[in-house]
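Trainee: following is a predicted model, sequence given first.
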Amino acid sequence: MTSITASSLQQIPLSYASCSIGCGASDTLPRRLEAIGKAGFTAIELSFPDILDYAGQLNGYEVPPDDYEELAKVTRQIYADCKANGVTVMMLQPFANFEGWPKDSRERKEAFERANGWMKIMEAAGTDMLQVGSTDSPAGKISTDRAQIVSDLRELGSMLAKNNFRLAYENWCWSTHAPSWKDVWEIVRDVDMPNVGLCLDTFQTAGSEWADPTCSSGLIENASAGTVQQRFARSMEELAQTVPAEKIYLLQISDAYKVSPPLENKDVKGLRPRAQWSHDYRPMPYDGGYLPIMDVAKAVLKTGFRGWFSMEIFDAGPQGKGKKYEMEPFAKKAMENMQKLLKECVTES
C-alpha cells in the first residue's frame, strides 16, 4: 500500500457537483458555477437535471429529457458559462438504471437510446466521463445475474470508447445488485476494459456496510460500534490492497447525518430508505455527519490514487426539511473542509 504524503496530496484536482449547492429557485446554474469557481474548485460534475432546468430557463418552456439536440445546444452554453468561471466539466451524471434489463425489453432499448443521447451532451460539455450508478430497479424487473450486468456494461463501455469516453461505475448503497464498493469493483474487474473504472464515494461506501438510517443506533444491523468498526476496517484494508489506482476515476466526498428518529424501513415516493437518506441528509465533512469518511478516503489514497476528489453533498439539514444559506460562503466552506480532509489523510510528512 502507498503511504499518503502531504506533497502527493497537493496534486489532487478538486471538483464540485453542480446539483449539490443552492437552496432555492434564485440559485440558478450560472450563479452556482460562479460560487464554485470563486471557491477555487477547478471542475464540476454536471448534473443532467441541472441541464433540464437551465434549458427551461433559457427557452421559456420545459424541454423533454430525450430532446438531445436541444439539450446539447443548452450544454454548449453551460460549457461557455463554465469557462467564464474558470471551471471545466469533469463528468456528466447521474446515468441510472442502465444495466440488467431483459434482452428484448422496451427498457433495454430505451437505456441504449438514452446512452447515445447523453454522449451528445458529453461532447457538448467537453467531458470524457459518464457516471453510471448501479441499478436500483426492483429485482424481478432487472436481472441480478452478474454475467448479464458485466455484458451490458461492456457494451456501454464499447459505445463510449468510440468517442474516447470513459465509464465511471458507482455503487449506490440502495442498489438492487451492487450496493458495496466490492460489488462494483468485481464488476469493473470482470468488464476488463481500459475505459471502464470506478466512481467511489465516501457516503455510498460507509452507507452500505457501516451505517443504517433505519436503526436507532445509526449502525448497520444495530450491531455494537466495535464490531461494525472492525468489519469496516477489514473492508477498507481490502479496498486499499486490491483495487488498482488506475481503475479509480474519482472519489466523491460527503458525510451523513444520523437520522433521529430513524427513517422507517419502507419506500417513500419510490425511494428506498438509504435513497431517502442520500437525497436529503448528506452534509459536507466536519458539518454534523457521523460516518467514517476519513477511513474511506485514506483507503482510496493508499491504493496510490491521486485523481479527482469531488464534493457531492445534499444537505437539507439534520431533519431533512431544508437548509438556507448563501452560496458563496457555503462553497468557500466546502473548499476549506475539503482541504482539512486532505490534511488529515496524511500519514507521512
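Mentor: Right, received. Where do you want to start? Residues are numbered from 1 along each chain as shown.

Trainee: please count neighbours and contacts with C-alpha atoms only from this point.
Mentor: Fine.

Trainee: what ranges does the stretch 101-250 of the chain have for its strands?
Mentor: According to DSSP state E, counting those that start in this stretch, the stretch 101-250 of the chain carries its strands in the segments 129-133, 166-170, 196-201, 248-253.

Trainee: use this one as the comparison:
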Amino acid sequence: MSNDFSSLRFGVATASLGMNPIHDISKKFEALQKAGFKYVEVGFGAYMEWVRSELPNLPPSTCPPEWSEADEPDPSDDAIWKALYAKAEDFKKLVAKYGMTCLVLQPLNQFDGWPEGSKRAEWVRRKAEKWLPLCSKLGVEQLQVGSNDYAEANAPDEKTAEDMHWLAELGAKQNPPVKIAYESWCFSKRVSDWEHTWKIVQLGNHPNLGLCIDTAHPPLAPAYGWDPTTGKGWTDKQYASFLEPRRSPR
C-alpha cells in the first residue's frame, strides 16, 4: 500500500524562522514564499508585533506581568483588541501577497487545568472569548492550545477536559468556526506526553476538539525518559521503546 500525501497541506510556523526582531513578519513570509510554501502558522506575538508596527500609538497591555504571554493584551484592554480585530483583514491581505494562507494561530497558553473557582480560571476564559473572534476574523482554521506548564494549574483531568470542551464549543460558535487543537508540551508539569493529551481530548468529547502532535515535544517528554529541564536522559533501551511503537502504529 502506498501513502498518498497529495491532500496534506504543509506549512511552517513563523516562530520556527527566528525570534530576532530584525526578522519581521514580512521577511518571514518572503522566505516561505521563496521556499515554495503555501501555508503558514502564525504566532500571536508576531501578529501583535505587526499590529503595533502599523499602529504605534496603541497603549501598552495592562495584563498582569506574571500572566502575560507575548505582549498579549488583558481581556479588558478594549482599545488593543479593537485594533487587533480591525487589522485582521489587512493581515490576511499581507499573507495573500506572498501567495500563502494562514491555517493556525498559536499558542493559547496556560489555558487549561486551573483549579475551579480560581481567579486565573475565570481570567483565561475571558481571554479566550477575545482570542476566538480574532481567529475567526483572521480566517484561521485552527487555534493551537499547549498543555499548561504552570505548577499551580493542578486540576484533575476531568476539569481540564471540561475546559477544553468549553473552548471547543466557543470555537464552534464563531463564524467561520475555529477548530481547537490540543497539544502536549514536554515541560508541562501535568500533561507532558501526547497519550495524556489524547485522553483529555477524548474526555472533552467535542467534535470541534482534536489532537495536535507537535513533533518537537513528544520525544522529550519525561514519560519517555527525558528531562526537558536539564536536557538529560534517555538510555538506549528507553530510546528504543519510544521508537518501536511509532514504527508500526496500529
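Mentor: Done, it's in. The model shown is predicted, which means the values in this text are computed figures rather than measured ones.

Trainee: ok, back up a step: would you mind putting the strands of the stretch 101-250 of structure 1 into JSON lines with distance to Glu328 of structure 1 and mean neighbour count alongside?
Mentor: Output for those, formatted as JSON lines (distance: least, CA to CA, whole Å; neighbours: other CA atoms under 10 Å):
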{"stretch": "strand 129-133", "distance to Glu328 of structure 1": "26", "mean neighbour count": "23"}
{"stretch": "strand 166-170", "distance to Glu328 of structure 1": "29", "mean neighbour count": "27"}
{"stretch": "strand 196-201", "distance to Glu328 of structure 1": "24", "mean neighbour count": "27"}
{"stretch": "strand 248-253", "distance to Glu328 of structure 1": "19", "mean neighbour count": "25"}
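
Trainee: mind putting those into TSV with distance to Cys23 of structure 1?
Mentor: Converted to TSV, those look like this (distance: least, CA to CA, whole Å):
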stretch	distance to Cys23 of structure 1
strand 129-133	24
strand 166-170	26
strand 196-201	23
strand 248-253	19
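
Trainee: show me what Val107 of structure 2 lines up with in structure 1.
Mentor: One correction, residue 107 of structure 2 is Pro, not Val. For Pro107 of structure 2, the equivalent position in structure 1 is taken to be Pro94, counting by TM-score structural alignment.

Trainee: identify the spatial nearest neighbour of its match, chain neighbours not counted.
Mentor: Once flanking residues are discounted, Pro94 of structure 1 sits nearest to Gln131: 5.7 Å by CA to CA, 6 or more residues apart in numbering.

Trainee: aligned partner of that neighbour in structure 2?
Mentor: Using TM-score structural alignment, Gln131 of structure 1 pairs with Gln144 in structure 2.

Trainee: now its match: how far from Glu30 of structure 2?
Mentor: The span separating Gln144 of structure 2 from Glu30 of structure 2 equals 24 Å under the rule CA to CA, to the nearest Å.

Trainee: ok, Leu84 of structure 2 next?
Mentor: As it turns out, when the distance is counted by CA to CA, Leu84 of structure 2 lies 23 Å from Glu30 of structure 2.

Trainee: quick one: which of these two has more around it?
Mentor: Neighbours were tallied for Leu84 of structure 2 and for Glu30 using other CA atoms under 10 Å; the higher tally belongs to Leu84 (23 against 16).
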